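A.B. asks: predicted model, plus sequence, below.
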Amino acid sequence: MEENQLKEITIRQYGLLSPLDWGEDCEEELLRMNQLWNRLAEIEQVTREKYNTSIMTDQDVESIYQQIASSSDFQSSLIKERRSIRKQNGRKVETHNLDEQIRDLSHKIADLRNTAASSRKLAREKAGKRIRALEVERRAAVKLARQESGLWWGNYNAIVKAYERGRRIALRNGGQLQFKRYDGTGRIVNQIQGGMTVADLFGATHSQIAVDALPGDAWTHPSRGERRRLQRTRLTATIFVRSGERRTVTWPMIMHRPIPEDCLIKEVVVTRRKLGPSWQWQVTFTCTRSGSKQNRHTSTRRVVAVDLGWRRLPEGIRVATVVRNDDTPADFMIVPADIVDGFALIKTLQSRRDTMKNNIIAWLKTLDWAAAPEALTIHLPALQDATFISAGRVASLAIAWRNHQDWDAEGYRHLEKWRLADKRLWLWEVNQREKLIARRTDLYRRLSYNIVVNTDVVVINHLEIEKMSRLLLPEGKENPLFKAARHYRTVAAPSYLRKWIEIQARKIGATVVTQDMENWVCHACGAITMPARPYDLQQTCAHCGITCDRDMNTCRVMLKSFNR
């Protein structure tokens, strides 16, 4: 590839205040986008059912899956029996016979699934014509849904693109697309055909997007407060075009950093999402810049091994250990203790809200609703029959009660007092989570850059987050992870760190490689020995006697394996 053909993607994201001229017609555009997504999800569901029917009607496949179902049902009955015995006699009661049967069934089911995979592959080859016809039918249905959506082309293109991307991921991981309930969250997409220069953006020469020009010293003024004032501007974006009429909306915007002048703006996305009881708006500019990446990254022959995970330490959570193939000391990526404590506070707030909600529901059930107005009694079925009721549903009863205080004024005051207290805790919880996630994201962005800078290859251990998240393993055993470990996994979110490593590596042209690691391999002698205390951080090899940090040992094993 020639040097002048290389492109660099630049993204700028800015906060927006509430729009000045948003209307019901704009709301309807977001609703139609949600309806298009659900229609596409429905098309995918129907297509998947037809595909599965084509495959499962094969006699060999059908026979194997009947055996899997029979073995799984028998295993489930054994697990229930074991659980019942332990419940009656305590967890320490011996159940060796049941354990062995469950383990044997797990091996049998695993073998059957491997056989089923081969059988499905043969069945796909036999049903090749039907599968190709299904794909043609799916694409035609997607095209028709897009045409009938009533959406502007920029918005329906964004939905279809997200659908195709989600569909590929679902097929690869064995999942399926989910329907989405419309809660007002959405995005407006302006694709700029041919791109738009920064001068055009500020000059209001483009029909789709415009930003009011800022003073020249908006980013250079010596006073921070004055810079913040000068960075206030307004964004005007197209929401849709119908019958030749363009509908635009204007938002006050804080442009806290400039867009490089040599950028070509290709896409502008305005996003709205729910944050507690209010809306949060932001705009994202996706741009390209011409130039060579050769000056940014030259071969250093340096390989970095990253052991992802989570380990609670006094100073926080160690989320990654980094070892390089040179004399550089090992790095430990730590989520600080104050972030960990912040997530613990969220759990505390949730617990307090649950307790308050349960108490108020119990109190509501004691009231005599015989003479209550109909506007209030319509809420009773949910209160009396539902296995779970949200705090928002109870709050809606309090709001409806405002107009009927003459029925039971004292009861209304009691419920309203609960609603205000719950809302205060809810806002505290929502904002606490938002700030912590933002801090963690910024931390991972910076740590990831430090990992990949001046690096050719990044080797990462394969971390099966999905498997670790399960409460019950496929072989019928309970997940060995403690409850606290599961909580720290959600706090550390190692998969997000991996995502940022991949993003930063892609920026500089480094390669990311994933390695499956065998447990308890010694980096010095290669022996595999199960330690007596597997949860200890410092481990001693029983074969050669070397003592090493467990995570550093994993990184060194990955480096050795990669260099072979």
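C.D. replies: Perfect, thanks for sending it.

A.B. asks: going by C-alpha atoms from here, please, whenever you check contacts or count neighbours.
C.D. replies: Will do.

A.B. asks: can you list contacts of stretch 61-79?
C.D. replies: Contact with stretch 61-79 is made by 55-56, 98, 101-102, 105-106, 108-109, 112-113, 115-116, 119-120, 123, 476, as judged by C-alpha atoms under 8 Å, 6 or more residues apart in numbering.

A.B. asks: now, of these, which are buried?
C.D. replies: 55-56, 102, 105-106, 109, 112-113, 116, 119-120, 123, 476 (16 or more other C-alpha atoms under 10 Å).

A.B. asks: out of the residues you listed, flag the one nearest to V457.
C.D. replies: R113 (35.1 Å; C-alpha to C-alpha).

A.B. asks: state the helix or strand in which the closest residue in space to the closest one that isn't next to it in sequence lies.
C.D. replies: Of all residues not flanking R113 in the chain, I68 sits nearest, at 7.5 Å (C-alpha to C-alpha, 6 or more residues apart in numbering). Using DSSP states H and E, I68 maps to helix 59-89.

A.B. asks: following that helix in sequence, what is the next regular element?
C.D. replies: helix 96-126.

A.B. asks: orientation of that following helix relative to helix 59-89 in degrees?
C.D. replies: Angle between the axes of helix 96-126 and helix 59-89 is 160 degrees (criterion: axes from the mean of the first three to the mean of the last three C-alpha atoms, to 10 degrees).

A.B. asks: packing partners of helix 96-126?
C.D. replies: helix 24-56, helix 59-89 (3 or more C-alpha pairs under 8 Å, 6 or more residues apart in numbering; DSSP states H and E).

A.B. asks: K507: which of those is closest?
C.D. replies: Of all those, helix 24-56 sits nearest to K507, with 31.1 Å by C-alpha to C-alpha.

A.B. asks: next, the buried residues of the closest one.
C.D. replies: Going by neighbour count (16+ other C-alpha under 10 Å), the buried part of helix 24-56 is 26, 29-41, 43-44, 47-48, 51, 54-56.

A.B. asks: same question for stretch 133-145.
C.D. replies: For stretch 133-145, using 16+ other C-alpha under 10 Å, the buried residues are L134, R138, A141, V142, A145.

A.B. asks: turn those residues into a markdown table, columns for secondary structure.
C.D. replies: Formatted as a markdown table, those follow (DSSP: H, G, I helix; E, B strand; the rest coil):
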| residue | secondary structure |
| --- | --- |
| L134 | helix |
| R138 | helix |
| A141 | helix |
| V142 | helix |
| A145 | helix |
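
A.B. asks: list of residues touching whichever strand or helix holds M558?
C.D. replies: Applying DSSP H and E as the criterion places M558 in helix 550-563. Residues external to helix 550-563 that are found in contact with it (C-alpha under 8 Å, 6+ apart): 303-307, 321-323, 325, 330, 459, 461, 515, 517, 521-523, 537-539.

A.B. asks: this is the comparison structure:
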Amino acid sequence: MARIDEFKRFVIRQYGLLEPLNWDQDCAEHLYLKNKFWNTLVEIERDHRTAYRIVIDADEAVAEMNLKIQDIKDYIFAQDEQRKEARKQHRSKKGSHTKAFDEKMKELKGQVRELSPQAKELRQKVRDQAKEALGQLEQQRKEAVKKAYQDSGLWWSNYNDVIDRYNTARVRAMKTGTELKFHRFDGSGGFRCQIQGGMTVEELLSGRYNIAQIRMVDQGCFAELRGGLERKSKQSYGSRNYKRGYGVLSITVYTDKDEGGKHRRRMLDFAIILHRPLPVEATLKELRVVRKRIGTDFRWDVTFTFTEKAAPIVHTHPEKFCGIKLGWKAVKGGLRVATIFDGESKPSHIVMPQVIVDKLIYVEGLRARIDTMTNENYEWLLKQVNEEAPKSLAEVFESLKRAKHPHPAKFAKMVGTWSNFEGYLPDVFEKADLRQKMCRRLSLEHQNLRDKMLRRREDFYRCRAKEITEEFGVIVLDKMDLRWMATREKANGEPTELHPKARHTRNLAAISVLREWIVKQSAKTGAQINTLNIASSTICHKCGSKVKAGSGIVRSCLSCGTSWDKDENAAINLWRAISQVANLK
């Protein structure tokens, strides 16, 4: 029996993997089956939603209300399409040419907002009356899911992985009013090994169980596994890399029977570098190996999930408070993403280095170049290919014509099909192939650099969050609706106040990632996270007067005549609010 002062906590360890040593087509097939199983579940969910709506819409009042709302939404869509055409003709997003459409859409959206609560109330009444019918639909859905995983051909741990993700996504979709989406298989995926009853680290390293094991090797053997020389793996004594562990991770991909009916287990082996030790006293509950496509290559990693008994975490500085205002502003040396105030010194800032900002902007530029090049390729190709093309080539060409949005993959498919007809316009084909290769080179550069910079930005936030949560025992954040910041229009149809340049900077800052890491690191250090919904940016910290909202980072208080940085002002107000609560206690 665990002591009262003990509790179980999760410990996560993630390591990079080299390419698998014994990969074959059967492993790729298993990833494909997982993707296929997910798409089957999505189809089941959509059929269930359709049947659910039929039951609800059978009520005349609900059907009439839904029809009324849908007619208004269709009218809004028609107005939006006309507004887009007007913008194209005038080559301007706002102006007298869009004013009539804006006002009409604002009026229509207001009507939808007024009708939505009534529709919700009517649907709730029908749900209460049709509980039995809806219960039968839910039972049919569960039976369909059960049959789907029985027919999936997946190993039990892997179909549990898909089922868990499906259940999580289903709940989220119902809350947000969205639908589950089908996934296109591009070779990415993962293998999950659930350890029933758990496994100690000693058992993992000794190979006691077949489901997963790690065989430790020396540096020379590891160098042979990765196809290099032993001297490449040697590190000087005392260096950080000298403390690394090297091994071979073996996991179960699936089990089946051979031709003789005998059970067999398919194991997949990876060279693994343990850059940090495994938690010796912890119990392994599951591990997940992920294969992610980056350009034309794949990156592998493994995540171990452990549980261990530990005393409750007590922060080393529980008496230290700080207020943090998340926000973005371009400053000298980088991008300011957070302002911190602790009551003892002047407000400090977290500034993302300029090198990360520049690379992220360069990545966006690559994306724009790819889009421009793709549009030019489409326009050029439509002028070159005539109606006398071979049948299969003409079919691909027609699909290009019908495409609403040009895509590099569709152009590449056209060129690939064209390569089978050497005699058809060879000079034009040579130019098309050259255009496709240039676009492909840009796409590969974009995909690889984007992945690299996103991980670099996240690592920067992880380190800064660790420093903050170790220094302060109580952290207060402003309650921000980041989803609202991402929208371009308000509920009434009016555009948001966020300037396009500020919106672009917001995408570079990705302050939601920083906030997420502050929460994660606080769980490790024992820091307490509080969120306050106060007007922190519009209340003067000097005199307490309310300041009229406006654009710009510097605001002035008309009551006391003080000017201040609005993020610094917000951080001070947040710190003051949590300090007052602490003093009352």
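C.D. replies: Structure's in. What do you need? Computed from a predicted structure; not experimentally measured.

A.B. asks: one step back: and the residue nearest to R113 of the first structure, how far from S278 of the first structure?
C.D. replies: 49 Å (C-alpha to C-alpha, to the nearest Å).

A.B. asks: check N454 of the first structure too.
C.D. replies: Separation of N454 of the first structure from S278 of the first structure (C-alpha to C-alpha) stands at 43 Å.

A.B. asks: who has more neighbours, those two?
C.D. replies: N454 (19 against 10; other C-alpha atoms under 10 Å).

A.B. asks: residues contacting that one?
C.D. replies: Counting by C-alpha under 8 Å, 6+ apart, N454 of the first structure touches H297, T298, T300, R302.

A.B. asks: which one among these gets closest to R227 of the first structure?
C.D. replies: Distances from R227 of the first structure to the contacts of N454 of the first structure, taken by C-alpha to C-alpha, are shortest for H297, at 33.7 Å.

A.B. asks: what does the closest one align to in the second structure?
C.D. replies: Residue pairing (TM-score structural alignment): H297 of the first structure is matched to H315 of the second structure.

A.B. asks: same thing with N359 of the first structure?
C.D. replies: N359 of the first structure maps onto E376 in the second structure, by TM-score structural alignment.

A.B. asks: quick check: which element contains that match?
C.D. replies: helix 354-384.

A.B. asks: against the first structure, what's the mean shift for that helix, could you check?
C.D. replies: Taken against the first structure, helix 354-384 of the second structure registers an average deviation of 2.4 Å after superposition, with mean C-alpha distance after the TM-score superposition for the first structure.

A.B. asks: what is that helix packed up against?
C.D. replies: By 3+ C-alpha pairs under 8 Å, 6+ apart, helix 354-384 of the second structure packs against strand 334-341, helix 408-418, helix 426-471, helix 500-509.

A.B. asks: tell me which of those sits most buried.
C.D. replies: Highest mean neighbour count of these: strand 334-341, a mean of 22 (counted as mean count of other C-alpha atoms under 10 Å).

A.B. asks: quick one: that strand to the first structure mean distance?
C.D. replies: Looks like 2.3 Å for strand 334-341 of the second structure (mean C-alpha distance after the TM-score superposition for the first structure).

A.B. asks: by how many degrees do that strand and helix 500-509 diverge?
C.D. replies: When the same axes, to 10 degrees is applied, the directions of strand 334-341 of the second structure and helix 500-509 differ by 80 degrees.

A.B. asks: run the chain-centre distance for strand 334-341 of the second structure.
C.D. replies: The chain centre lies 23 Å from the centre of strand 334-341 of the second structure; the measure is C-alpha atoms, centre = their mean, to the nearest Å.

A.B. asks: so where in the first structure does it end up aligned?
C.D. replies: The aligned range for strand 334-341 of the second structure is 316-323, by TM-score structural alignment.

A.B. asks: tell me the SS of the equivalent of A140 of the first structure over in the second structure?
C.D. replies: Residue pairing (TM-score structural alignment): A140 of the first structure is matched to E143 of the second structure. Recorded secondary structure, E143 of the second structure: helix (three-state DSSP).

A.B. asks: so how far is S250 of the second structure from E143 of the second structure?
C.D. replies: 35 Å.

A.B. asks: next one: the helix holding I68 of the first structure to chain centre, how far?
C.D. replies: Centre-to-centre, helix 59-89 of the first structure and its host chain are 32 Å apart (C-alpha atoms, centre = their mean).

A.B. asks: same check on stretch 251-271 of the second structure?
C.D. replies: 33 Å.

A.B. asks: swap in stretch 80-95 of the first structure?
C.D. replies: On C-alpha atoms, centre = their mean, the centre of stretch 80-95 of the first structure falls 37 Å from the chain's centre.

A.B. asks: give the buried residues for it.
C.D. replies: R82.

A.B. asks: how about the nearest residue to E416 of the first structure, chain neighbours excluded?
C.D. replies: A398 (5.9 Å).

A.B. asks: any idea how far the one you found is from A375 of the first structure?
C.D. replies: For A398 of the first structure, the distance to A375 of the first structure - C-alpha to C-alpha - is 11 Å.

A.B. asks: tell me how far the residue most central in space within the first structure lies from F482 of the first structure.
C.D. replies: For the first structure, Y496 is the residue whose C-alpha lies nearest the centre (C-alpha atoms, centre = their mean; 8.3 Å). Noted for Y496 of the first structure: a distance of 22 Å to F482 of the first structure, by C-alpha to C-alpha.

A.B. asks: C193 of the second structure in helix, strand or coil?
C.D. replies: Under three-state DSSP, C193 of the second structure comes out as strand.

A.B. asks: what residues are up against it?
C.D. replies: Contacts of C193 of the second structure (C-alpha under 8 Å, 6+ apart): S157, N158, I211, A212, I251, T252, E286, L287, R288.

A.B. asks: farthest pair in those residues?
C.D. replies: N158 and A212 (14.0 Å).

A.B. asks: in the second structure, what residue corresponds to Y449 of the first structure?
C.D. replies: In the second structure, Y449 of the first structure lands on K466 (TM-score structural alignment).

A.B. asks: now render the buried residues of stretch 133-145 of the first structure as CSV, adding distance to I169 of the first structure.
C.D. replies: Listed next are these as CSV, based on distance: C-alpha to C-alpha, whole Å:
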residue, distance to I169 of the first structure
L134, 19
R138, 17
A141, 20
V142, 18
A145, 21
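
A.B. asks: I am finished for the moment; much appreciated.
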